[in-house]
Each structure stands twice: as structure tokens, then as C-alpha cells.
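Asker: My questions are about this predicted structure, shown below with the sequence.
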Amino acid sequence: MKHRSPLAAAVAAITLLAAPALAETAPPAITVTGEATVSVPPDLAQVDGGVSSEAKTAREASEANNAAMGKVLLALKAANIQEKDIQTSRLSLQPQYAPNRAGPSAVVGYRASNRVTIKVRDVGKVAGVIDTLVGAGANEIGGIHFMVSQASKLLDEAREKAVADARRKAEIYARAAGVTLGAPLSISEEGNAPPAPYRRMAAGMVAAAPVAQGEETLSVTVSVSWAIKQAQ
């Protein structure tokens, strides 16, 4: 008859004590996602625009661009756009090359660009701001991005609706499975992509184009796990 050493006996005892803990599983639950949306008209807009200038030398291109952009900024100020609502978004100075497939291309000039992002606090004035830009000499008009300033408060309403939607779905599954819902075990909110900006348009196309603001749709998606118990 073999005898176990005290160390082996201790290891065996620990293993037996740990076995029930290892055998434990997560409590039974139903996990579903809830969704909700809130649609509201935007009350803010961002317009991207600026000036590009070309010249034979880098200095000439920069000077021409600075002068042209100065006129644009003065026009925006005259249109009652506050300085705090105008922010430089891009400055660039790049060489321009002659087409040459046989070897290295020669530099034939330079292109300077200065672009700004303008915050428009009255969305009804977006078309007027674009006309001001183009009329002052802006030859680059980028996207128009409509936004909602109080999005967080509006999303709170959607969050409540999303949790209610999750409960509705969970109750359907519970009835079908012959169980009842208990308390929620976990609630997590999934990331939501921001609204996409309008597509880029050439300055000549925008000057006389109407701008439709439409509505912004704010959405929330939550994942909720509900404890379940057997129906009595």
C-alpha cells in the first residue's frame, strides 16, 4: 500500500476545495441590444473655404495668397462673422512640377493655400456665408457640416428609449423561453458615428446653390444583460 507524502495530501486537499469554485458558471442571463433615435433640426453649421494662389516663386505665391486671404477675412468680418468663429484649418506651400516622363520633373512654380473653418451660429445664413466667401475671392469651398449644439441632452432622451427597447426585446425572449426577467446585470453604450459632412463642391457650383439643412438624427445603441429566473 502506497502512502502519500504530506505535501501531496495538501495539494489534493486544495484541489478538492477549489473544484466547486471552478465549477461555478456565470449566472443565466439574456443579452440584447436596444436602439433609439432622436431627429432634430441642426442649429450650428461649419463651412470650410479658402484661397489657393499660384506664382513662379514661393515668395510671390505666398504674398499673393496672403493678400487674397486678407480680402476674404475682411469680407467675413463685414458680414458680422466674429473672429472667434473663424479658425485656420490648413496652410500649405507646394512646388508645382512640369510633366516629364523621361526624367525628374522641373519646378515651374509654387502653389500656396490658406483655408479656414467658419462656424455659422444661424444655419439660415449658411448660403450667405458661402456667397460672401466666393464674392471675396475664395476659390476653394469644402464641405458643409451641420451640427446640433445640445446633442448630449438630446441623447439622454434617446438613452432612456434605448434601454426601454432593450427591455422590450428581452421580455419577448424571456416569454419564448419560459423564464422571467430579473435585474439588469450590465449596461453598456456602443459607439456612434457622427453625422457625415456634406460632399465637397467647387466654388463655382456653390455660389448660387441653395442649401438645405434638413435634420440631424442622433442615435444610441446599448447592450443590456438581464438576469433570468425560472418562471414559478
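Answerer: Looks like it arrived, so ask away.

Asker: C-alpha only now, for contacts and for neighbours.
Answerer: Will do.

Asker: Okay, and Leu74 sits in which element?
Answerer: helix 58-78 (DSSP states H and E).

Asker: which other helices and strands contact that helix?
Answerer: strand 44-55, strand 86-97, strand 107-120, helix 126-135 (3 or more CA pairs under 8 Å, 6 or more residues apart in numbering; DSSP states H and E).

Asker: Run the chain-centre distance for it.
Answerer: 31 Å (CA atoms, centre = their mean, to the nearest Å).

Asker: Next, the buried residues of that helix.
Answerer: Buried residues in helix 58-78, counted by 16 or more other CA atoms under 10 Å: 58, 60-62, 64-66, 68-69, 71-73, 75-76.

Asker: you'd agree Val38 is in a strand?
Answerer: Yes: according to DSSP: H, G, I helix; E, B strand; the rest coil, Val38 belongs to a strand.

Asker: Count the residues that sit near the closest residue to it other than its chain neighbours.
Answerer: Closest residue to Val38 apart from its sequence neighbours, by CA to CA, 6 or more residues apart in numbering: Leu218 at 5.2 Å. When counting by other CA atoms under 10 Å, one arrives at 20 neighbours for Leu218.

Asker: swap in Ile81?
Answerer: Using other CA under 10 Å: Ile81 sits among 18 other residues.

Asker: what about the residue most central in space within the chain, which helix or strand?
Answerer: Closest residue to the average C-alpha location of the chain: Pro194 at 3.3 Å, with CA atoms, centre = their mean. Pro194 belongs to no helix or strand when assigned by DSSP H and E.

Asker: before we go on, here's another structure to hold up against the first:
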Amino acid sequence: MAEVVTKGVGRVERTADRAEVQASFETVGSTRDEAVERLTARIAAVEPALGRSGVEVRSRQLNVHDNWDGKRRSGSRAAQNYVLRVDDPAELDGLLGALVTAEPTWLNGPTWQLKEDAEAVREAQREAVRDARRRAEGYAQALGVRLGPLLRLTDGDAEGWAVESSHRMLAAGYGGSPGVPPQVDQLNLEAQQITVTVRCTASWTLLD
């Protein structure tokens, strides 16, 4: 029994509805206690912003260590690292404005995501199978035969979520629109498109 094996690709675009932001605040002091005390004062203005509706603190990590100049201790450093999830994109500008105003050591984001991808994956799967069938029908026509029933279907190398232009670096600043520093206000922080890609491999019977 003759058969043909084809590969299919299905791609579906959806608008992201979740963003992730990472921020870090660091302070130095002559002792560990002094570095931590300064850090506590610095993030005091940050913590209230993390209680906004639609904002979830995924990780809050403290790091304290001594600085060394060769074999000589030269003060201490304290850092608080945050991983934040924003489930309401409308809250993103306000959150970033509050973080920037607090002068983070670094601020990374937003990285765009989908809350749920099941429906998009199913649609991409259907398109992948249709693509594989179209290819098989083309080969059958080229051979002057008919395409028979499906024999096997294998899930191919899925690419998962491919996010374009979703990663931005922000720097601290002041002034501008009320509650939003100018650097944040002027950036395009609209939710990005996310492409869900599914690949499959199908084997089909060829009929005379």
C-alpha cells in the first residue's frame, strides 16, 4: 500500500492579555545592617504600588552580601528583586510609572504572555492538519492518484509561543504626565501580538 507523509504548520495570533515585569533595587552601606536599612527605606515607596488591582507579586527575593576589595572587606550591599505579573494591561502604565519614580537599579519588561492558550492551540492544530492535508492532496494529484484516509498523525516540533517586540528596558526618570514619568508615557506599551505555532506530521494512504 502506497502512502505519503506530509508536514503541516498552523499559526494563530492572539493579543497578549498578561505582562511580566522584573525590577531590582540595590543599596550599599558600611555594614550589612546599614545596607538593609537603606534598602528598606528605598522600597517603602514601592510596596504600596504592588498592591494595585491586577498586579501579582510572583517573587520577592532579598540578597545581602559583603563587598570585597581584594582581601579587604569594603562595605555591604543589599538588593530586593521583584518578579511582577500584571493581569490587567490597563494597570501597566501606572505600575511602571511608580517603579521608575522609585529609581530601580534595573527595570526589565514588559514581557507579554497569554493567560490561556488552549483555544489558540486548538485552532492552530486544526490549521496544521489542514495544511498537511493540502500538501498531501497536491502530491496525490501530481502522481495522478487519489488521497486516501489518514494513517498516522504525529505532533511535530512545537515552537510554543513566539513573542515579537515584547521585551523593553526602562530607565528611571521624573516629571511628565500625572503619575507617569515621561519615559514610560512616551513608550508604546500596548499589548503585543503572540503567535501560537503548532506543527504536525501526517501519513496518508494513496489510492489508484
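Answerer: That came through, no problem. All values derive from a computational prediction rather than experimental measurement.

Asker: And the TM-score between them?
Answerer: For these two chains in superposition, a TM-score of 0.81 is obtained (TM-score structural alignment, normalised by the length of structure 2); 196 aligned residues with a CA RMSD of 2.4 Å.

Asker: So what does Lys153 of structure 1 match up with in structure 2?
Answerer: Lys153 of structure 1 maps onto Glu119 of structure 2 when the alignment is built from TM-score structural alignment.

Asker: How far off centre is whichever strand or helix holds that match?
Answerer: Element membership of Glu119 of structure 2 [criterion: DSSP H and E] is helix 118-143. Chain-centre distance of helix 118-143 of structure 2: 29 Å, with CA atoms, centre = their mean.

Asker: How about that helix, which residues are buried there?
Answerer: 120-121, 123-129, 131-133, 135-137, 139-140.

Asker: Which elements pack onto that helix?
Answerer: strand 3-15, strand 146-155, strand 193-207.

Asker: ok, for Gly34 of structure 1, nearest residue in space, not its chain neighbours?
Answerer: Ala166 (4.0 Å).

Asker: Apologies, that question was intended for Val120 of structure 1.
Answerer: Nearest residue to Val120 of structure 1 in three dimensions, chain neighbours excluded: Ala45, at 5.0 Å (CA to CA, 6+ apart).

Asker: Please pull up the equivalent of the one you found in structure 2.
Answerer: Ala45 of structure 1 maps onto Ala19 in structure 2, by TM-score structural alignment.

Asker: State the number of residues packed around that match.
Answerer: 24.

Asker: Likewise for the one 5 residues further on?
Answerer: The number of residues packed near Ser24 of structure 2 is 20, by other CA under 10 Å.

Asker: I'd like to know how far it sits from Gly148 of structure 2.
Answerer: 59 Å (CA to CA, to the nearest Å).

Asker: go on, Gln22 of structure 2?
Answerer: From Gln22 of structure 2 to Gly148 of structure 2 the distance is 53 Å (CA to CA).

Asker: ditto for Ala23 of structure 2
Answerer: 57 Å.

Asker: can you check Arg133 of structure 2 too?
Answerer: Plainly put, Arg133 of structure 2 is 11 Å away from Gly148 of structure 2 if you go by CA to CA.

Asker: Val108 of structure 1 corresponds to which position in structure 2?
Answerer: Val108 of structure 1 maps onto Ser74 in structure 2, by TM-score structural alignment.

Asker: show me the contacts for its match.
Answerer: The contact partners of Ser74 of structure 2, by CA atoms under 8 Å, 6 or more residues apart in numbering, come to Ser30, Asp66, Asn67, Trp68.

Asker: Lys7 of structure 2 - how many residues pack around it?
Answerer: By other CA under 10 Å, the residues close to Lys7 of structure 2 number 21.

Asker: Sorry, slip of the keys, the one I care about is Ser105 of structure 1.
Answerer: Ser105 of structure 1: 12 neighbours (other CA under 10 Å).
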